[in-house]
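J.: Have a look at this prediction, sequence included:
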Amino acid sequence: MNITIVAGARPNFMKIAPIIEAIKQKHLEGFNINFRLIHTGQHYDKNLSDTFFEELNIPFPDKNLGVKSGTQAEQTANIMIGFENELHDNPCDLVMVVGDVTSTMACTIVAKKAGIKVAHVEAGIRSGDMKMPEEINRIVTDSLTDYFFTTSQHANNNLLKQGVRENQIFYVGNVMIDTLRKHEVHLKQPQIWQDLSLKKGKYLVMTLHRPSNVDEEQQLKSLIHKIATIAKDYPIIFPVHPRTKNILEGLNLKYSNLHYVSPLGYLEFNFLVKHALGVLTDSGGITEETTVMNIPCITLRENTERPETCEIGTNILVGNDMEKIERALSLLLNASWKQGQIPELWDGHAAKRISNYLVEIFDL
């Protein structure tokens, strides 16, 4: 059995790493299972792509489609053209996609039109927000997928409501947590730790990249002003996404406690998260990592496709409501944050469950 695994952006790399390891183990055990790794090139900053292959011991891709940036339509079209050529030259029995980035949707469409079955890892999650490109990617991908590997009961229920048959849904847990658990002991201090003499629990980490927060200049200025002003006694470490950097350059936002840094590798970024007082973010994946590491997380979004991080985890949604942001920061700075728990099956063994199911599904 030959599987083509697709990665396109930073979160994908963290999800495929344990899956590749589990597939390799099955191969060593004598099962007829092989993989070919395709990197679409959707994220092309070295710290958002190559570094993750190096740090997480992922084999470098068999093919990089080199798509890079562009509009949603341009990027989707270029991925589809490149991936169609890839499948023509290297036929496979299954295409495995992960997450909800443009590459996930585009490669799913190409595979299905080529008559190849698709497995979607992290299937079924929904935010209900159709303004998010990722939500459209999720819906399109799951409308075509054959095998759904899910992270939560919420995801299972979403798929059942969509009409997916129970025997197509495989509740395996969260592969991103597999990667976190494996590499937690290898986290390393970034240079900014020494440069600013940071101390555990005495600083904040912030990430922003979603259009609803960064595309409108006044909105971005208001957000940063509110956060930096309230957290005045705490350094804020802000690894700047390439997309956000282009917008920030024209705003000249300077606060004594706000420190812009270049995108960090996986081990350095999670070192900062693990030792922070708290995290402010509009990322979905980071809310999963903070929940497992028991780090308070303030999510600058109106909704989430990972409700379990709010229901039992350490996450609170505040959107861009300035009063909610102020209340959440007050809870954080006054050591009054809620106590979180780790969701079911977020135990570091999701990829093993996936490989076991693949062997079972395809009778290897």
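T.: That came through fine. In this text the structure is predicted, and so the values were computed from the model without any measurement. Numbers count the residues shown, from 1 in each chain.
J.: Please count neighbours and contacts with C-alpha atoms only from this point.
T.: OK.
J.: Now the closest residue to residue 152 other than its chain neighbours: which helix or strand?
T.: Once flanking residues are discounted, residue 152 sits nearest to residue 173: 6.5 Å by Cα to Cα, 6 or more residues apart in numbering. Under the criterion DSSP states H and E, no helix or strand holds residue 173.
J.: show me the contacts for residue 173.
T.: Shown in contact with residue 173 (Cα atoms under 8 Å, 6 or more residues apart in numbering): 150, 151, 152, 344, 345, 346, 347, 349, 350.
J.: just residue 94 next, same as before
T.: Residue 94 neighbours (Cα under 8 Å, 6+ apart): 2, 3, 4, 116, 117, 118, 119.
J.: for the helix or strand hosting residue 316, packing partners?
T.: Under the criterion of DSSP H and E, residue 316 resides in strand 315-317. For strand 315-317, the elements it packs on are helix 285-293, strand 297-299, helix 308-311, judged by 3 or more Cα pairs under 8 Å, 6 or more residues apart in numbering; DSSP states H and E.
J.: Please state the offset of that strand from the chain centre?
T.: 17 Å (Cα atoms, centre = their mean, to the nearest Å).
J.: And stretch 253-265, what's buried?
T.: Within stretch 253-265, the residues scored as buried using 16 or more other Cα atoms under 10 Å are 257, 258, 259, 263, 264, 265.
J.: and the comparison structure, right after this:
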Amino acid sequence: MKFITVLGARPQFIKAAPVSRELRKRHEELIIHTGQHYDKNMSDIFFDELHIPKPDYHLGIGSSSHGKQTGEMLSQIEEILLNEGPDYVLVYGDTNSTLAGSLSAAKLHIPVVHVEAGLRSFNKKMPEEINRIMTDHVSDYLFCPTDTAVQNLTNESITDHVYNIGDVMYDAVEYNRKLAEDKSDVLNVHGLTSKEYYLITVHRAENTDVKENIEEILNAFKEIPEPKVWPIHPRTRHVIEKLGLNLDEIPNLHVIEPVGYLDMLTLESHAIKVLTDSGGVQKEAYFMKVPCVTMREQTEWVETLESDANILVGTDKEKILNAVKKDVYPEYKTIFGDGDASSKIVATFE
């Protein structure tokens, strides 16, 4: 059978890598990269180091408004699907690329396969939530990472071809953890000592685009005396500079350029705690058994909240500081599968 996979952001390539490895043992797969997120690390070395198949189509659409970006993707993806005639279109997660890929296929009556289906933050102000919901409702096969995700779909009367197969991101972390140990030198490069620093990531628009929120977050960072490492997203840096805020006022803060996936796994695994607003980083911290402080009001990964493995704090300065200072001894359960989600997905089509 012939699959076309639609991807648009680096995390999606990382999730897709273990699935592609299994898929290509038995089937044909072509990859469309929409170009939704430009990343200078998305070069040949990125694909070679992580053993990720290179895209067959690169649309180069880039950043734009949600409507314009999604519309351009729809037009170009439809043309490719008409020319290639796949049996299935495979999409991941909740980006505009996910939505465009699923809608293009659905309108051409090509079955849609959604990996990471059923996640809900129940906050429709987040564009990701709209993308998730719409993709799930046009999908023909829905592969969920957790029981909670399955229940979310049941609550929306989606019950056919719904599977809890575990989390493909866990597959990816397990595969790449050893590569990171062998290849990453990020601690030495930045003079870091294991378990003596906090790791920060901030990129979501609801945090960076609201001055009061980003100011509150930065004010919290000022009162954390320990070393803090922040591989800063270019957009976040730009917003902070535009608002006239000064990162130099934060003591012991090491602002570094964005890092590759292997370096990020290393930084996560050796941190005291992770402070983030990223859905993926929340899970990776859980996989690495590193406590996480999530600067959002909701999380799709509600399972991580058990035993304070992950603490939701929003952007409230005092809540952030209390969570950072809190001694936690989480119980990390096997709730994201056994690292074989990819093979279970492929087995469904045998």
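T.: Here it is on my side, so go on. Keep in mind that this is a model prediction, so the values were computed, not measured.
J.: that older thread, still contacting in the second structure, which of the contacts of residue 94 of the first structure?
T.: For the contacts of residue 94 of the first structure, the contacts that are reproduced in the second structure, applying both residues aligned by TM-score structural alignment, their matches' Cα atoms under 8 Å, are 2, 3, 4, 116, 117, 118, 119.
J.: got TSV for those residues, with neighbour count too?
T.: Converted to TSV, these look like this (neighbours: other Cα atoms under 10 Å):
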residue	neighbour count
2	15
3	20
4	22
116	17
117	19
118	25
119	24
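J.: In strands, which of these appear?
T.: Per DSSP state E, strands hold the following members of these: 2, 3, 4, 117, 118, 119.
J.: can you pull out the helices in the stretch 51-200 of the first structure?
T.: Using DSSP state H, counting those that start in this stretch, the helices found in the stretch 51-200 of the first structure span residues 72-89, 102-113, 133-144, 153-162, 175-183, 191-195.
J.: Residue 97 of the first structure -> the second structure?
T.: By TM-score structural alignment, residue 97 of the first structure lines up with residue 91 in the second structure.
J.: try residue 243 of the first structure
T.: In the second structure, residue 243 of the first structure lines up with residue 235, judged by TM-score structural alignment.
J.: Next, format the helices and strands packed on strand 315-317 of the first structure as JSON lines and append distance to residue 195 of the first structure.
T.: Shown next, in JSON lines, are these (distance: least, Cα to Cα, whole Å):
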{"stretch": "helix 285-293", "distance to residue 195 of the first structure": "24"}
{"stretch": "strand 297-299", "distance to residue 195 of the first structure": "25"}
{"stretch": "helix 308-311", "distance to residue 195 of the first structure": "32"}
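J.: So which of the ones you listed is nearest residue 325 of the first structure?
T.: Of all these, strand 297-299 sits nearest to residue 325 of the first structure, with 7.9 Å by Cα to Cα.
J.: And for residue 169 of the first structure, the neighbour number?
T.: 19 (other Cα atoms under 10 Å).
J.: typed the wrong thing, it's residue 296 of the second structure
T.: 19.
J.: how about the nearest residue to the aligned residue in the first structure for residue 72 of the second structure, chain neighbours excluded?
T.: In the first structure, the residue paired with residue 72 of the second structure is residue 78, using TM-score structural alignment. In this structure, residue 78 of the first structure finds its nearest non-sequential neighbour in residue 67, 6.2 Å apart by Cα to Cα, 6+ apart.
J.: now do residue 76 of the second structure
T.: residue 59 (7.4 Å).
J.: Trace the one you found over to the first structure, please.
T.: Under the alignment defined by TM-score structural alignment, residue 59 of the second structure corresponds to residue 65 in the first structure.
J.: Report the separation between its match and residue 16 of the first structure.
T.: Between residue 65 of the first structure and residue 16 of the first structure the distance is 17 Å, computed by Cα to Cα, to the nearest Å.
J.: Comparing those two, which residue is more hemmed in?
T.: residue 16 (26 against 21).
J.: where's the more buried one, which helix or strand?
T.: Per DSSP H and E: helix 10-28 holds residue 16 of the first structure.
J.: burial of whatever residue of the first structure lines up with residue 100 of the second structure, as a residue count?
T.: Using TM-score structural alignment as the criterion, residue 100 of the second structure maps onto residue 106 of the first structure. Residues lying near residue 106 of the first structure (other Cα under 10 Å) number 23.
J.: Tell me who's in contact with residue 106 of the first structure.
T.: Per Cα under 8 Å, 6+ apart, neighbours of residue 106 of the first structure: 76, 77, 79, 80.
J.: ok, the residues you listed vs residue 224 of the first structure, which is closest?
T.: Nearest member of those to residue 224 of the first structure, counting by Cα to Cα, is residue 76, at 31.7 Å.
J.: Check the gap between the closest one and residue 14 of the first structure for me.
T.: For residue 76 of the first structure relative to residue 14 of the first structure (Cα to Cα), the value is 22 Å.
J.: who's more crowded, the two?
T.: Remark: of residue 76 of the first structure and residue 14, residue 14 carries more neighbours, 23 against 19, as counted by other Cα under 10 Å.
J.: quick one: that one and residue 55 of the first structure, what's the gap?
T.: 10 Å.
J.: Next: residue 323 of the first structure.
T.: 39 Å.
J.: ok, now residue 101 of the first structure?
T.: For residue 101 of the first structure relative to residue 55 of the first structure (Cα to Cα), the value is 21 Å.
J.: Trace residue 262 of the first structure over to the second structure, please.
T.: So, by TM-score structural alignment, residue 262 of the first structure is matched to residue 257.
J.: Same check on residue 122 of the first structure?
T.: Match for residue 122 of the first structure (TM-score structural alignment): residue 116.
J.: dump the residue contacts of that match.
T.: Residue 116 of the second structure neighbours (Cα under 8 Å, 6+ apart): 92, 93, 142, 143, 144, 145, 167, 168.
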